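Visitor: here is a sequence with its predicted model. Questions after.
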Amino acid sequence: MSSTPPGGVRGGGSLRIVVLDQRRHRMPGFVAVHAARPDRVAAGTDGALDRAERRYPWLRGVTTGSAVSVWAVDASPVTIQAVLRDVAVEDLLVALIGVGPGGQVFWAERLLH
């Protein structure tokens, strides 16, 4: 899938890509990421996911595992590998979250579901 973020990544901002099992409200515990600019991506978690979950109820569960952080638009394309056991495709949610330089959440967008 591909997406153009609304407003892109503003100065010092970044993106979070999350994969979520909406039925169980769980994310993968481990995510692997590969990008054209490997120094501009990482997998893990941070406080921005907590803020996104509070602001957007449909993101319930994004604090239960790892997300992908992208710090530069020129890092694309970004490939994500994750294992979610016993999950139907129709239960998957992929979302993009715009995060400011101070960790503030500007927006979130559903990419799949």
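Guide: Ah, there it is. Residues are numbered from 1 along each chain as shown.
Visitor: going by C-alpha atoms from here, please, whenever you check contacts or count neighbours.
Guide: Fine.
Visitor: quick one: contacts for the closest residue to G61 other than its chain neighbours?
Guide: Spatial nearest neighbour of G61, excluding adjacent residues (CA to CA, 6 or more residues apart in numbering): H25 at 4.5 Å. Contacts here follow CA atoms under 8 Å, 6 or more residues apart in numbering; on that basis H25 touches 60-62.
Visitor: alongside the first one, take a look at this:
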Amino acid sequence: MTATVAVAGMAAWRWTHNHPPYGPAALAVTSSLSLVSYAEAQAALGEKTRPPLVSDERDQLVLGRVTWQPPPEPLDGGYFAVFLIDKRSNRKPGDFVVSDPQEDVSVGSAGVDNRIAERYAWLRGAGDVKVGDSEWRSNGNRLGVFDEKVSPLTFVARFPYVDEPGRKPTVATAPVGMSDLLLALVSMGPDGQVYWAQRLQG
């Protein structure tokens, strides 16, 4: 009897622990993506923030905006992950710059991103990519938003042009078109729970 109660209690805790406190509809998310010049990127980010450095005239900059209304509950240790993925290669940009407040947004990747890719087939570019027979490597970065008040979120991503035929880039590269891009918002819990993912563009 005691063991049965313990198992039932654990199952109830696990369900509660992994159950989203709210769904994407509660945020009424809107978004946009556009190819921009360096000057346009600078204007969008504000005078205090510099866009990613463009080292080749064939490099491309993509401006993104994601806006949501205040959620029913604070993130409270969780976060929103924002993914921009080139659907052709399932790779993400390596360089992101975000507008203020930058201290509430991180640029990088995490092991939990692989769980997102496993759970959502359309987001398989969120995880690592296989290079060789047994090696996996991060394929770029995503944004982590740790304060629900960071809305609208404005970012600029760089897609570098790689003019080396023998080189296999591990990040998304130019040339890229708007139809090639996927933008997604993922809600994460404080213990790495993948609550839900919403396709915003692409």
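Guide: Here it is on my side, so go on. Owing to the predicted nature of the structure, the values given are computational and were not obtained by experimental measurement.
Visitor: picking up where we left off before, the contacts of H25 of the first structure in helices, which ones?
Guide: Applying DSSP state H to the contacts of H25 of the first structure, no entry is found in helices.
Visitor: quick one on the thing from earlier: which residue in the second structure aligns with the residue nearest to G61 of the first structure?
Guide: H25 of the first structure maps onto N90 in the second structure when the alignment is built from TM-score structural alignment.
Visitor: so L63 of the second structure, which of the three states?
Guide: strand (DSSP: H, G, I helix; E, B strand; the rest coil).
Visitor: identify the residue of the first structure aligned to it.
Guide: Aligned partner of L63 of the second structure by TM-score structural alignment: none.
Visitor: L63 of the second structure and F159 touch, don't they?
Guide: No: using CA atoms under 8 Å, L63 of the second structure is not in contact with F159, being 11.3 Å away.
Visitor: name the helix or strand for the spatially most central residue of the first structure, please.
Guide: Centroid check for the first structure by CA atoms, centre = their mean gives I17 as the closest residue, at 1.8 Å. Per DSSP states H and E, I17 of the first structure falls inside strand 14-21.
Visitor: let me know the outermost residue of the first structure.
Guide: Quick read of the first structure (CA atoms, centre = their mean): farthest out is D86, 20.8 Å.
Visitor: that one matches what in the second structure?
Guide: Looks like D86 of the first structure aligns to P175 there (TM-score structural alignment).
Visitor: re the thing from before, how far away is the residue farthest from the centre of the first structure from V68 of the first structure?
Guide: 22 Å (CA to CA, to the nearest Å).
Visitor: remind me, longest helix of the second structure?
Guide: helix 2-18.
Visitor: now the angle from the helix or strand immediately after that one in the chain to strand 79-86?
Guide: Later in the chain than helix 2-18 of the second structure, the nearest helix or strand by DSSP H and E is strand 30-36. Calculated by axes from the mean of the first three to the mean of the last three CA atoms, to 10 degrees, strand 30-36 of the second structure forms an angle of 40 degrees with strand 79-86.
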